Every structure is written in structure tokens, then in C-alpha cells.
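Have a look at this prediction, sequence included:
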Amino acid sequence: MKIDLPEKETVYRQNRHGLEAFHLDLWLILLLLALSALGSVVVYSASGGDTEMLMRHIIRLGIAFGIMVLFAQIPPNQLRIHTPWVFAVVIVMLIAVFLFGDMGKGAQRWLDLGVIRFQPSEIMKVALPLMLAWLFAQNSLPPPAKHLILGLGLIALTAGLIILQPDLGTAILIAASGLFVIFFAGLSWRWIFSTVVIVIGSLPVIWHFYMYDYQKQRVLTFLNPESDPLGSGYHIIQSKIAIGSGGLEGKGFMGSSQAHLDFLPESTTDFIFSVMAEEFGLIGVAVLLTLYLLVIARGLYIAAQAQDNFARLTSASLVMTLFIYVFVNIGMVSGLLPVVGLPLPLMSYGGSSMVTLMVSFGLLMSFHTHKRLLSPNH
């Protein structure tokens, strides 16, 4: 039986690199493992040497990596076929959360199915970019105006349902992931300018009618944390003290006085970057940012090499969502952005957000390693 050239190249590539037989990308795997190892070290230190927390963190990492491998096996053609159904199911879940979701820490964000309790908004971080990429890939790019309007409507619907929980941070992140798809689809500057004007014009409406008091206080604290140094501005001030006191080389492993003396809130999750900066200094921060930069660069390379518009748009959006995670978290703990409660990817202690992130990487690897088996659409 005659094998055409793309199939021969696929067989050759799989024989040459064992990881490709499992649809995994070697460079991404190494970078993700390096970030995970560094994160585990900082989590252990931030927890004050809590071995049980470290073991839970490592177990969650193992589960997340396993899920990444599973999603890497899904052929992009099958993913594309089922994308609208997945998106519809997640929308129904978000509506169910609004109607009868579980409460926790003053917010209604969880669905309890008996055997599992989860946040559908986490799934939407992947489902929305997939849906918009599926929509725009139906035609040549840039997409027609009707598809752009429909895409903006889907973003507004999704973000609105999540804001109602309330979870403004996640809503902003998901909306950004959708807007990235629209941007990479070839959105004209006229549309970009119009959107910026609309967003700026709607800020007073959002402030007065859609933001809760604690969210408004976060913005006011961001603008002037010293106005209430022992109240709402306390945590940001302590975070900046931790970052600044690290200096060039840091205080060393387990040397974070801000975390160990409980000056920092959520030192193992939202504010873990502050612990990292205090203990490992500017050198450690530079290493961390370099690792993130390499992951983003590799992801954008995969997006650029994608074989069709669906894979290209989804890959680019998922990679830029990682960038938003990193940018917002570091900006938040440095006092450059309001506190919105987003973890630092692969560094913070956590479960659901880590799994969602690894699903994204699994899809990236699937697009990259399956591409020679696909017939190009555009």
C-alpha cells in the first residue's frame, strides 16, 4: 500500500522521537516541568515547610499533567466537530450555577454533582476560545461583520453569566481570551478603536450598577493603598515590601519573613510571586519570567505552524490567556493592577485552574503533533 509523503513524515517523526507517539511536545514538556518544580519549591517555603500541602500540590500537578496527556490525544478534527456542543453544555452549566449553584466564600460559583464539585467558569476558559475559533474558521479570514457581532455577543453572554456569580476576575480573563481570538482573526483597527471607546464609555455604568462594594474597594485601594495602610491597603503594601526586600539575590530558601510571619495573605496562592521575589530576589524573578517567556514563545510558534484557522486561532488565544494570567497576577501583587484574585500559573497552590491550564497545553500539543494527519481547510 502506497503511503503519501505527509504520512511517511509522520511515521518518521514518531519513530525518531518517542514523545511524538503520544502527541507531546518535548520543549513544552521540559518548560512546564521546570515551572512546576520551581512552583513546588516556593509552595513548600510559603507554607512554612508544610509537607502535607506540598504532597497535595504534587499530586494535583500529576493529575493535571495526566489530563494534559489525555487531551493531547484528541484529534483536532474531532475537537472541531464537537466544539459547539461543548460550548452549549458549559453555557447550560453557567445558567445552572446562577439558578442553584453552591455558595462558597460569599460567591455562587460551584456546581455540586454529588461525586464532583467544580466551577463551570473554569471550563469556559477553554470552551469560549474554541467556540469563537470554530465560528471564524467557517469562512476565510478576516471574518465577516455578522460573525464578529455574533462573536462579541457570545463573549458578552459568557462574561455576564460569570459576573453574576460574582467573579469579575475570571469574567475579565475569559472575555480577554475571546477578544484575542477576534484579534488574531484579523480584526480591523476600526473595530478595535470602536470597542475601546465602548468599553471606556461603559465604565461608569459598570461601576455604579455591576460592581460590588468589595470590588470598588479593590480599585480604590489600587489607586491609593497608603490611604488605608492598616485596612484595605495593608496586603498590597506588605506585598510590595516583600518584593522590594528580596533585593538582587533574595533572602534564600525558607527566608520569607513576610509569609512566615503572616503579613502576606494567601501566600501559597495569589501572592506566591511576592514570596518568590523575597526569597530568590531579582535573579529568581528573572529566571521565572524567562521560563514564562519561553513557554509563550513556544506556544506562539505552535500557533504559527498550525495547519488551519481553527487550530491557529485557538492556539494563539490559549497562549495569550497564559500571558494574561502571568501579567495580571504579577501586576496585582506589585501594586500595578487592582487585586482580582488570579493565581500564578504552575506556581500557585491550587487545583481547578491548574487543570484548565494543562488542558490548554494538551490542546496545543494536539494541534502541533496531529497537524500532518490533517487535510488543510484554508
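Structure's in. What do you need? Computed from a prediction, not measured in an experiment: that's the story for all the values here.

contacts, neighbours, all on C-alpha from now
Noted.

Okay, helices next: where are they in the stretch 201-350 of the chain?
Counting by DSSP state H, counting those that start in this stretch, the stretch 201-350 of the chain has helices at residues 213-223, 234-245, 257-260, 272-304, 309-333.

Would you reformat the ones you listed as a markdown table and include mean neighbour count and distance to E122?
Supplementary listing: these in a markdown table, determined by neighbours: other CA atoms under 10 Å; distance: least, CA to CA, whole Å:
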| stretch | mean neighbour count | distance to E122 |
| --- | --- | --- |
| helix 213-223 | 16 | 20 |
| helix 234-245 | 21 | 26 |
| helix 257-260 | 20 | 28 |
| helix 272-304 | 21 | 20 |
| helix 309-333 | 23 | 13 |
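
now these as TSV including distance to M131?
Converted to TSV, the helices of the stretch 201-350 of the chain look like this (distance: least, CA to CA, whole Å):
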stretch	distance to M131
helix 213-223	29
helix 234-245	37
helix 257-260	41
helix 272-304	17
helix 309-333	9
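
V92 is nearest to which of the ones you listed?
Across the helices of the stretch 201-350 of the chain, the minimum distance to V92, taken as CA to CA, is reached by helix 309-333, at 22.1 Å.

Wait, E122 touches L357, no?
No - using CA atoms under 8 Å, E122 is not in contact with L357, being 9.3 Å away.

if you count what's nearby, which of the two comes out ahead?
Neighbour count, other CA atoms under 10 Å: between E122 and L357, L357 has more, with 23 against 19.

Alongside the first one, take a look at this:
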Amino acid sequence: MSYLEYRVQSVPTGWRKILHLNWPLVVLLMGVAAFGFLMLYSVAGGSFRPWAEPQIKRFVLGLFVMFSIAMVPIWFWRNVSAVAYLGSLALLVAVELFGSVGMGAQRWIDLGFLRLQPSELTKITMVMMLAAYYDWLPAERISRPLWVLVPLVIILLPTYLVLRQPDLGTAILLMTAGGGVMFLAGVHWGYFAAVIAAVVGLVAAVFESRGTSWQLLKDYQYRRIDTFLDPSSDPLGAGYHITQSKIALGSGGWAGRGFMQGTQTRLNFLPEKHTDFIFTTLAEEFGFVGGASLLALYTLIIIACIVTALGTRDRFSSLNTLGIAITFFLFFGVNMSMVMGLAPVVGVPLPLVSYGGSAMLVLMAAFGLVQSAHVHRPRQK
């Protein structure tokens, strides 16, 4: 035993857990959040108010939440997965009954000090529930039809409730993340082939239903699809967001216009510049270099999660960590694709960068679960 190993073994258990935290992951999360603080300061015209200051406070609170969750053994989080999942479903039902309405959607519960968006919480509790289910299920039953039906219900229940808000973007993320966990758990590929065929049929039905009595999507969602296919068809209406976003992205060039020098942002041509379209602000001011740097940090966070998953020996820890990594990837992948015109505008925030309370705190809690798996993984004596 080396001197350092002796010193680690000699400290109290609580302090030893702090030493065993995945500190590179903490530094990466702080680096991404710093991008957000910088951009929120910029879009406010060089002021910490009204966005940067609350965001910094939420991130500090998020760090406390992450560290608190990390100190609790991972088996505890496995045992409460069902309770957390059912609680998030109850919150989604509460949104349906008396939720706050904003921008044409009913997605929030107003707590006074915070507008809670239960769909954000559901993204994590659903992954926890699926990981706990496959941890309990014997390997030989994973691909049997009856046992495949259970995780489908786990995924489709919150998806249906989120679609009613309506929030198509979050519903798609829930289904994709849930399918990713099922695939990693070892469900036979034939089921996924059937789902892909069904999705193709559903897309065809969505277009066929437009303008009929059985229309499957809201009118504004069809407008988003039209805008995605041809933004120039309505450049001052439904296509305005993506048109201005592309102008900002293109004007940034290789190194950008400079901090607080973006014309699209400063002249308020770019809508939702502090939330869903904040990446375009970054790309305009810091160019390709800035955008690629943020993407590199996101990639390193995914790699850190994968390394933690490979280092754990219990099925729940590995599946839950990989499920969180998939969810995190979908967050920034969909957002970046959306603002670049590669995907329809679906209202998905850029993780840890876009202004928002629920998304920030829930994501930090999710990384607390990753840290708990890392801290409490088996180690050589």
C-alpha cells in the first residue's frame, strides 16, 4: 500500500467519499456552466441581471444537490426508483389538472420560488425505473414478449402525459432514451426493427391526417415541420427563428465577431436568445472555435459517464449511468441540430447553458446519481 493509499484509507468514511468523487466530471460540468454564464451575461447587454445571476445561484444549488446525492449509496437510489417514477407521474397529472400555462403550453407547476417542469424530472426517473427493472429481471427473460411489454408501459405512460401538455420535443426524448436503455439491456434487435417500421408508418399517418378531423398534431407543430423542410416559405413568420439562427451561425465564421459583438443578438433579431437558441449566440460571438469547444466538453462528459458505467459491477449502476448519458446526449444533440436547421424546432434547451431552473437542477441531480455509482463502485483493498 502506497503512502497516498494509506492516507485515503485512514480518513473518515465521509471524507473518503469526497476524495472518491469523479472530480474531472465536476470540472467538466463547471466548464460547460461557465459557457452559459458568459452567454447569459452577453445577451443581457453586459449585465448579470436578469439571467446570469439567477443561473449562477441555481448552478451552485445544483452542485450541492449533486454532492448530496453522490454521498448516498447507489443501492438506495435503486430501491427508491419506483417511488421516484410514480411521483413524477403524479406531478405530470398535477400539471394536467392545475399547471401553469406559458407560450401556449401547460407544462409547469408554480411553486412561487421556482416554476417546476415535471417532464424534466421524468426524463431521469424513467431511466432509473428502467435500470431497476432490468437489474431485477433475469437475463433469459429480457427479450420475451411479456417482459418487453412492461418497459414499454413505463415509457409510454409519461410520454402520453407529456404529449397532452403538449410537448412533442420532450416526448420524443423520453421514447428515444427509453429505447436506448432497452437496447443496452439486451432486448432483441427485432423489436427495434418493428418500432422503426411503426415510426415510418406513424410519420406517414401524421402527414395524411393534416387538415382532417383526426389530425394527430397541433397546427403549430405542423408549421414547425413546414419550417424545417423549407424555412424560406415563411421567413417573417414560422420560419423566422431558424432563418435568424442560420444568419447568426454563418456570421460567426471561424473565430466569431467577439464577445458581446454579435449583431443578431445585440440588435434583438435572434428570438429566445437566452434559452433554446443560446448556442447561436455562442457561435456568432466565438465562431466555430467556440462551438467546437463546447461540443468537446459535452463529449468528454459522455466519455466520463461511460468510464463510470464500465467501472461498476452491478447492472443498475451501469444501465442508469448509460441511460443518463444517452439523455444528456439527446439534450445537446437535438438542440444543436435544431438551431442549425438539421431538425425541427421542438423547444429542447441546451443543457447547463440555456437559462432555466428545472432543467438545471434535474440534470445536476442526474449527475449526482452518476457520482453515486462512481463513489460506491467496488475497489481493490
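Happy to help now that I have it. Bear in mind that the values here come from a model prediction, so they are computed numbers and not experimental data.

TM between them?
After superposition, the two chains reach a TM-score of 0.91 (TM-score structural alignment, normalised by the length of structure 1), with 367 aligned residues with a CA RMSD of 2.4 Å.

Tell me which of the helices of the stretch 201-350 of structure 1 lies nearest to L28 of structure 1.
Each of the helices of the stretch 201-350 of structure 1 has some distance to L28 of structure 1 by CA to CA; the shortest is helix 272-304, at 6.5 Å.

Not including adjacent chain positions, what is the nearest residue to the counterpart of V345 of structure 2 in structure 1?
The alignment partner of V345 of structure 2 in structure 1, by TM-score structural alignment, is V339. Nearest residue to V339 of structure 1 in three dimensions, chain neighbours excluded: M332, at 5.2 Å (CA to CA, 6 or more residues apart in numbering).

Contact partners for that neighbour?
Residues near M332 of structure 1 by CA atoms under 8 Å, 6 or more residues apart in numbering: 338-340.

10 Å instead?
Counting by CA atoms under 10 Å, 6 or more residues apart in numbering, M332 of structure 1 makes contact with 222, 236, 239, 270-271, 326, 338-342.

related to what we said a few turns ago, mind checking the helices of the stretch 201-350 of structure 1 for the one nearest to Y12 of structure 1?
With CA to CA, the closest approach to Y12 of structure 1 among the helices of the stretch 201-350 of structure 1 belongs to helix 272-304: 19.6 Å.

returning to that earlier point: against D50 of structure 1, how distant is the residue nearest to V339 of structure 1?
For M332 of structure 1, the distance to D50 of structure 1 equals 26 Å [CA to CA, to the nearest Å].

wouldn't the match of V345 of structure 2 be in contact with I236 here?
Yes - judged on CA atoms under 10 Å, V339 of structure 1 makes contact with I236 at a distance of 8.5 Å.

Mutual contacts of the two, please.
With CA under 10 Å, 6+ apart, V339 of structure 1 and I236 have common neighbours 221-222, 332-333.

From these, pick the one nearest A133 of structure 1.
M332 (29.6 Å).

where's the closest one relative to L344 of structure 1, distance?
M332 of structure 1 is 11 Å from L344 of structure 1, by CA to CA.

and if you look at S353 of structure 1?
Between S353 of structure 1 and L344 of structure 1 the computed distance is 10 Å (CA to CA).

Looking at those two, which is more packed in?
L344 (25 against 22).

which ones are touching the more buried one?
Counting by CA under 10 Å, 6+ apart, L344 of structure 1 makes contact with 39, 268-273, 322, 325-330, 350, 353-354.

what residue of structure 2 takes the place of P225 of structure 1?
Using TM-score structural alignment, the equivalent of P225 of structure 1 in structure 2 is P231.
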